[in-house]
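Participant: here's a sequence, model it:
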Amino acid sequence: MARFPSGVVVLTSALPDGTPLGMTCSSLCSVSLSPPLLLVCIRSGSPTLEAIRARGAFAAHLLQEDAQSVSELFSSGAPDRFDRVRWTPEAATGVPHLLDGAHAVADCEVRQCDTMGDHVVVFAGVRQIRIGPEAPRPLVYGLQQYTGLPLRRGVPSP
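Facilitator: This is a model prediction of the structure:
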């Protein structure tokens, strides 16, 4: 699967005591438009998965091309990652929202979790989406490298 390029997402949540947790993820996909549902696959035993399950909510930050450093930070395991980025808790859920690097953020509530192999598939309803004012190039990862997805205006979506 390292040969399959995909968008880069940072998932964030918080433990019941408010401790923020987050991780880089490339296994996010849309499940349904009506109602809006998505899924993410997270390694069993992940501290971020623990927070997502405990809080029942998370934010999916779709990263833009210039946010490679954010992706690398949240995939590093650095315990001080939230000290090194600007963020704020979302009012309704307390889930951390990164203030830089995302071209869109989906606020999600957990609907179902299924264990598959060494991962947990988290199905979530999308409560709200925030889209940035500009349309930057999305960050893509594949073949062990980052790139931005070129945007072409006037081309219909598949």
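Participant: hey, let's count contacts and neighbours off CA atoms from now on
Facilitator: Will do.
Participant: and after the longest strand along the chain, which helix or strand comes next?
Facilitator: Identified as the longest strand of the chain according to DSSP state E is strand 102-116. Heading C-terminal from strand 102-116, the first helix or strand you meet, by DSSP states H and E, is strand 119-131.
Participant: for the comparison step, fold the sequence that follows:
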Amino acid sequence: MTQVVETVDQQQLRTALGHFATGVAVVTTIADGEPIGMTVNSLCSVSLTPPMLLFCVGHRSQLHPLFASASHFAVHVLSARQEEVCRQFARPGRSRFGDLPWQPGRTGAPLLPNSLVTLECAAERVIPAGDHDIVLMSVRHLHPVCGDNPLLFFAGGVRDL
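Facilitator: Model prediction:
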């Protein structure tokens, strides 16, 4: 018989949810005239009509105030060949772009090359949720999909299909 845990230990919950495989994305925006970005695995489709997505940003993240107040974003769904991009945007600190090439999208958000798909979005609402904020976005532009395999996050690490 399966034992039910009545009080949830934070580390046990993290380990348990690590068994839910997710895609990996980098969300970018402009803050104080500079490109910023972060790796997320909390990307979720919310609605097709109207097209909406969400991602979550932790309150302890140095980038939290910048993402919580941004008006436009670019969401880059990473391919299996973009593991280094994933790691670069997961590092601490504000300057994560380094020498990565980028160009402004139609919304002004920084676009990275070679993603599986890139979605340009406008912020709709920021919803407090525990130690994170949920950033709800409307999709404004969709950039073509490339045919690579996705980069996945599972059990605390990145994987390929």
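Participant: returning to what we had before: got the angle for the longest strand of structure 1 vs strand 119-131?
Facilitator: 160 degrees (axes from the mean of the first three to the mean of the last three C-alpha atoms, to 10 degrees).
Participant: any buried residues in strand 102-116 of structure 1, and which?
Facilitator: A102, H103, A104, V105, A106, D107, C108, E109, V110 (16 or more other C-alpha atoms under 10 Å).
Participant: what is the equivalent residue in structure 2 for A2 of structure 1?
Facilitator: Residue correspondence to structure 2 (TM-score structural alignment): A2 of structure 1 is matched to G18.
Participant: need the contact list for that match.
Facilitator: F154, A155, G156 (C-alpha atoms under 8 Å, 6 or more residues apart in numbering).
Participant: one more pass at 10 Å, please.
Facilitator: Contacts for G18 of structure 2 (C-alpha atoms under 10 Å, 6 or more residues apart in numbering) come out as Q12, F153, F154, A155, G156, G157.
Participant: got TSV for those, with secondary structure, distance to R81 of structure 2 and neighbour count too?
Facilitator: Below are the contacts of G18 of structure 2 laid out as TSV (DSSP: H, G, I helix; E, B strand; the rest coil; distance: C-alpha to C-alpha, whole Å; neighbours: other C-alpha atoms under 10 Å):
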residue	secondary structure	distance to R81 of structure 2	neighbour count
Q12	helix	31	11
F153	strand	14	19
F154	strand	16	16
A155	coil	19	14
G156	coil	18	12
G157	strand	15	9
